[in-house]
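Student: Have a look; sequence and predicted model below, questions after that.
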Amino acid sequence: YIWVPGSFEISLMARQAALSGRYDAVICLGSVIRGQTPHFDYVSAEVAKGIAAAGFQTGVPVIFGILTVDTMQQALERAGIKSNKGWEYAMNAIEMANLIRSFRGQESILGYEESEQGTLSQQTLPFSTNWTIASESDPDS
């Protein structure tokens, strides 16, 4: 877990984590909450571009888990009250890491088994993947 002072700083730390060579994927978590000025639009766009660039530049999957919302209530609902975006981002990170590893001829970091009903169930990870980059909510007002 790495805390940064604001959403705009996330992409730099994501790139540094990816360049360290210690991680198969990086998950960026945070929220940008719309305020009274156009600042929200600028910050949201630049954070998205920076996170995408971190992945492109390093070849390590960098997952965009930044909630862009109008209110704190929306952020809370999307983060876990009504849905669990964090879980979705973690699954995306694992899937992307596995795809990259397969291109490199490496073993997957997580296996899946298909049930008789055709659904996938995950198997246990052989190591801890508790790594995220996070920021507190970043209201733009």
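Tutor: Arrived safely, thanks for sending.

Student: When you work out contacts or count neighbours from here on, use the C-alpha atoms and nothing else.
Tutor: Fine.

Student: Report the separation between the closest residue to Gln122 other than its chain neighbours and Leu120.
Tutor: Distances taken as CA to CA, 6 or more residues apart in numbering place Tyr112 nearest to Gln122, at 4.7 Å, with adjacent residues excluded. Distance from Tyr112 to Leu120, counting by CA to CA, to the nearest Å: 6 Å.

Student: here comes the other one, which I'd like you to weigh against the first:
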Amino acid sequence: MSLSICGQNGELPETQIAIVVSRYNESITGKLSVAAEQTLLDAGFTPESITVAHVPGAWELPLITAHFLRQPKFGAVIALGAVIRGETTHDEHINRAVSLALMNLGLETGKPVAFGLLTCNTVEQAIHRSGGNVGNKGVESADAILEVLRLQPKLPA
């Protein structure tokens, strides 16, 4: 017999959550951050249990994410940023390095890390993903964290 485990409902652990948000492309990332924080508040987290840290750009997301993940009181981190393609391949290098670093941090610490880094070809695409006609990836990132936090205690030892 198979066992099906779901984290879409259930109790949330008492923990703190950090939101690490890039200031680069702040007109985009600010909307992601506000939406992620509101999603956590709507789920029952208190303002005191949410820490928002601003970093210069996407490149700095993993370092500060690691800082929070290594503190016992933080149970998860939502990493938010927006890298928009330019005239060179710079965006590809940033996106690859940051995404791999964030994934490795989650695996290393056993704590969930939400990947809320927009990797868009145009500013218009980023606008659509930060509250436009494609939704808000800040909400999606916070929802993913909430689901994993609910799921983890249900997993078999």
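Tutor: Here it is on my side, so go on. Keep in mind that this is a model prediction, so the values were computed, not measured.

Student: TM-score them against each other, please.
Tutor: After superposition, the two chains reach a TM-score (TM-score structural alignment, normalised by the length of structure 1) of 0.70; 105 aligned residues with a CA RMSD of 1.5 Å.

Student: circling back: ok, the residue nearest to Gln122 of structure 1 touching Asn98?
Tutor: No - using CA atoms under 8 Å as the test, Tyr112 of structure 1 is too far from Asn98 to be in contact (11.2 Å).

Student: Can you name the helix or strand that the aligned residue in structure 1 for Asp143 of structure 2 falls in?
Tutor: In structure 1, Asp143 of structure 2 lines up with Met91, judged by TM-score structural alignment. Per DSSP states H and E, Met91 of structure 1 falls inside helix 85-103.

Student: next SSE after that helix?
Tutor: strand 112-114.

Student: Onto which residues of structure 2 does that next one map?
Tutor: Under TM-score structural alignment, there's no match for strand 112-114 of structure 1.

Student: So what's the gap between the helix or strand following that strand and the chain middle?
Tutor: Next helix or strand after strand 112-114 of structure 1 toward the C-terminus (DSSP H and E): strand 120-122. Taking CA atoms, centre = their mean, to the nearest Å, one finds strand 120-122 of structure 1 lying 21 Å from the centre of the chain it belongs to.

Student: counting contacts, what elements does strand 120-122 of structure 1 pack onto?
Tutor: strand 112-114 (3 or more CA pairs under 8 Å, 6 or more residues apart in numbering; DSSP states H and E).

Student: which residue ranges form the helices in structure 2?
Tutor: Taking DSSP state H, the helices of structure 2 run over residues 26-42, 61-69, 90-109, 123-128, 137-151.

Student: so the fourth one corresponds to what in structure 1?
Tutor: Counterpart in structure 1 of helix 123-128 of structure 2, with TM-score structural alignment as the criterion, is residues 72-77.

Student: The second one now?
Tutor: Residues 10-18 of structure 1 are where helix 61-69 of structure 2 lands when matched by TM-score structural alignment.

Student: same deal with the third one?
Tutor: Applying TM-score structural alignment, one finds that helix 90-109 of structure 2 aligns to the residue range 39-58 of structure 1.
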